[in-house]
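>>> Based on what follows, work out the 3D shape:
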Amino acid sequence: MPHEQITMHAIAPRPAHVDTFGCTADRLSDDQALIGKDVQFYRKSSLGKRATQVVMPATDRGVLLGVALRGGHRRRIFDGRQARTHDFDNGAIYLRSLAVEYKADLCSDFDFMLVEISRAFIERVAVERGANTISLQPMAGHADPVLAHLAHAMVPVLQHPEQACQLFVDQLSLAIGAHLVHRYGPGAALPEDGGKALRRLPQRSVERAKEMLAARIDGNLSVGEVADACQLSRSHFTRAFRESTGQTPHQWLIERRLERAYALLRDTDLPLAEVAMVCGFCDQSHFTRVFARATGVTPGVWRRAVV
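Next up, the predicted model:
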């Protein structure tokens, strides 16, 4: 009986997964995301895993902001046949249109907060701020302390995206969009310090906003919903609410949650996990972090001290 011939076939290696920004997944030490409708946040880092190059074809997704969360990164960015090397200190940014093909050699490890912003969002923010254009100047390696602060505020949110408060993310997105239009848009924008009286909310609008926020103490409420009820644009509402109350809507909501928590801790025997749920926190650990940040002690320690 003749031996059956066995044919050996080489198995081609599976290509490494490449994300929508041209980063190879197995070269990333951090790959976190919080996906919204118009603004998406990502943390991408390659610490200890050497990334070499990113290539990203042109898309119609809007603009991309990158903020270095630590210094020491260098990249060589290509523009046709020309290339230019940029160094990124902590807080340095790059800003580019996603409609332009992108290619860069990564010469060292990186740790960036990436913010992908739709064209519709930038256009809306520009209109709300009185700008007559939505084009933004491309940047690379430019220091921007404001965006650095906002990017670092998103770091804990991306670590626990299931605990993200929609109101906080909305406010942060609006702050980033307004800063980009004001700082990097060539069109005229409304002055930041003009007309305090015009920026304050009428008292009826303040009360309406507070009623809506208190009724949805779980935080599952967008800035847009409250702004619509007050018949204002989102950016105008946020600035006017802060001017009228001394707090952002998110800060006001957190204060109300804590007030409810103080009463429950003092007057009931509810377990801490149940107090957290009743007061709109995601879970007990989230409640403990926010409570300790406000008071300097944990809820359990506070309860034992006052009861």
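>>> make it CA atoms for all contacts and neighbour counts henceforth
OK.
>>> what about Gly177, how many neighbours?
As a burial measure, Gly177 scores 21 neighbours (other CA atoms under 10 Å).
>>> What of Val181?
Counted with other CA under 10 Å, the neighbours of Val181 add up to 26.
>>> Touching, it and Leu136? I think so.
Yes: look at Val181 against Leu136 with CA atoms under 8 Å: they come within range, at 7.0 Å.
>>> residues contacting the nearest residue to Thr133 once chain neighbours are set aside?
Nearest non-adjacent residue to Thr133, counting by CA to CA, 6 or more residues apart in numbering: Gly187, 5.1 Å away. Listed by CA atoms under 8 Å, 6 or more residues apart in numbering, the contact partners of Gly187 are Ala131, Asn132, Thr133, Ile134.
>>> What subset of those is buried?
In terms of neighbour count (16 or more other CA atoms under 10 Å), the buried residues within these are Ala131, Thr133, Ile134.
>>> just the residues you listed now: which is nearest Phe78?
Ile134 (24.5 Å; CA to CA).
>>> Quick check: that closest one is in a helix.
No: counting by DSSP: H, G, I helix; E, B strand; the rest coil, Ile134 is not part of a helix but coil.
>>> who's in contact with it?
Listed by CA under 8 Å, 6+ apart, the contact partners of Ile134 are Ile122, Glu123, Ala126, Val181, Gly185, Gly187.
>>> The first one reaches Gly177, doesn't it?
Yes: between Ile122 and Gly177 a contact is recorded at 6.3 Å, counting by CA under 8 Å.
>>> Show the residue spans covered by the strands in the stretch 51-200 of the chain.
In the stretch 51-200 of the chain, the strands defined using DSSP state E, counting those that start in this stretch lie at 53-56, 63-68, 73-79, 82-88, 92-97, 102-106, 111-117, 139-143.
>>> Would you do the same for the sequence below? I want to compare the two.
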Amino acid sequence: MTTYTEQTSPRILLTSVGRGWTGLDADFVHIPRGLSHVPGGKLHSLGMHFGPPVKADCSIGGRRMRRVQKPGDIDIVPAGMDGSWEDDADCHILRLSLHPSLLNQVAEDLGRDAGKIELLPRFQVRDARIEGIGRAVKADLEADTPSDPLFIELLANALAVRLIESASGRFPAPDHHGEPKLSERQLRVLTEYIETNLDQKLQLADLAMVAGVSVTRLKTLFRNSTGSPVHQYVIRRRVEYARALMATTRMPASEIALAAGFAHQSHMASTMRRLLGQTPGEIVRQASEF
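Model prediction:
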């Protein structure tokens, strides 16, 4: 491998900056061939390779590895550790940054001692769940209209769970006593809270508090109780509420979007097209025919 002495400058192609994400940051970057150095920061970092295979010489926290990075390969860099990568060709990397406070909170939710969970630098990790999370994040960065921030919170939480599992070597045991669910009262209180706060930014921590469970537990219990992930349920309720307002009022579309909790009118329109196959204009015209 050719040795490069000058550092390359990555070019950010997509970024989560300005999207209002919680717990997780992301950049999709183009890295020219040569040497790139990433100084240790306050966040845990993961780098996922996209595109053709590239030969690389990598170093993290004193550990070194020469390898061919392939699509889906993941490097894990704990907070505070420097990393350097010397690539023999241009490459594209999805960089995910996770807040340690989220990792600690999820560890507590899982009944683990956060102080005993140690993330270690790892090269060329192959993990289908982390790869799936990465691809979902990249798809959201590429979308003209971003997902509800609640979806990103769920991805961040799922990533934290997976990192904790891999760090401790303990994975969830299969449940032989049926699927755990929210009680009828918990589900009623939670869905009523969602209905009355559709115009607000709903966050996982608030929903978990209303249900009286941990954030990590909420994901499983809600899906088992309703058959739908919590973020998809919220999005559908926003869409149905917006459709009802269009059919029964003369409110401007921009006001309906805000009343239903969408970021803006185009966000509402694209979500309606995706879920209902109709535009707001078509819904209004259809309602006027009756």
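>>> circling back to that earlier point, between the buried ones among the contacts of Gly187 of structure 1, which sits nearest Ala58 of structure 1?
The closest of those to Ala58 of structure 1 turns out to be Ile134 (CA to CA; 18.4 Å).
>>> Alignment lookup: the closest one to structure 2.
Correspondence of Ile134 of structure 1 to structure 2, assessed by TM-score structural alignment: Ile117.
>>> What separation do you get for that match and Asp148 of structure 2?
Per CA to CA, to the nearest Å, Ile117 of structure 2 is found 31 Å from Asp148 of structure 2.
>>> ditto for Ile283 of structure 2
Plainly put, Ile283 of structure 2 is 22 Å away from Asp148 of structure 2 if you go by CA to CA.
>>> Those two: which is more packed in?
Neighbours per residue, other CA under 10 Å: of Ile283 of structure 2 and Asp148, the larger number sits with Asp148, 23 against 16.
>>> corresponding residue for that one in structure 1?
In structure 1, Asp148 of structure 2 lands on Cys165 (TM-score structural alignment).
>>> wouldn't its match be in contact with Gly219 here?
Yes: contact criterion CA under 8 Å: Cys165 of structure 1 and Gly219 qualify, at 5.8 Å.
>>> picking that back up, could you dump the strands of the stretch 51-200 of structure 1 into CSV and include mean neighbour count?
Below are the strands of the stretch 51-200 of structure 1 laid out as CSV (neighbours: other CA atoms under 10 Å):
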stretch, mean neighbour count
strand 53-56, 16
strand 63-68, 25
strand 73-79, 18
strand 82-88, 14
strand 92-97, 21
strand 102-106, 18
strand 111-117, 23
strand 139-143, 18
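>>> Arg162 of structure 2 pairs with which position in structure 1?
Using TM-score structural alignment, the partner of Arg162 of structure 2 in structure 1 is His179.
>>> List the contacts of that match.
Contacts of His179 of structure 1 (CA under 8 Å, 6+ apart): Leu147.
>>> how about 6 Å then?
Contacts of His179 of structure 1 were listed using CA atoms under 6 Å, 6 or more residues apart in numbering, and none were found.
>>> what's the spacing between it and Ser173 of structure 1?
To Ser173 of structure 1, His179 of structure 1 is 10 Å away according to CA to CA.
>>> picking that back up, quick check, nearest of the buried ones among the contacts of Gly187 of structure 1 to Glu207 of structure 1?
Glu207 of structure 1 lies nearest to Ala131 out of these, by CA to CA, at 30.1 Å.
>>> what's the neighbour count on the aligned partner of Arg135 of structure 2 in structure 1?
Using TM-score structural alignment, the partner of Arg135 of structure 2 in structure 1 is His152. His152 of structure 1 is flanked by 15 other residues according to other CA under 10 Å.
>>> ok, now how distant is His152 of structure 1 from Leu264 of structure 1?
Going from His152 of structure 1 to Leu264 of structure 1 by CA to CA gives 33 Å.
>>> sorry, back to before: now the contacts of Gly187 of structure 1 as a markdown table including distance to Ala51 of structure 1?
Shown next, in a markdown table, are those (distance: CA to CA, whole Å):
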| residue | distance to Ala51 of structure 1 |
| --- | --- |
| Ala131 | 39 |
| Asn132 | 40 |
| Thr133 | 36 |
| Ile134 | 33 |
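>>> from the residues you listed, which single one is nearest Ile77 of structure 1?
Comparing these against Ile77 of structure 1 with CA to CA places Ile134 closest, at 24.0 Å.
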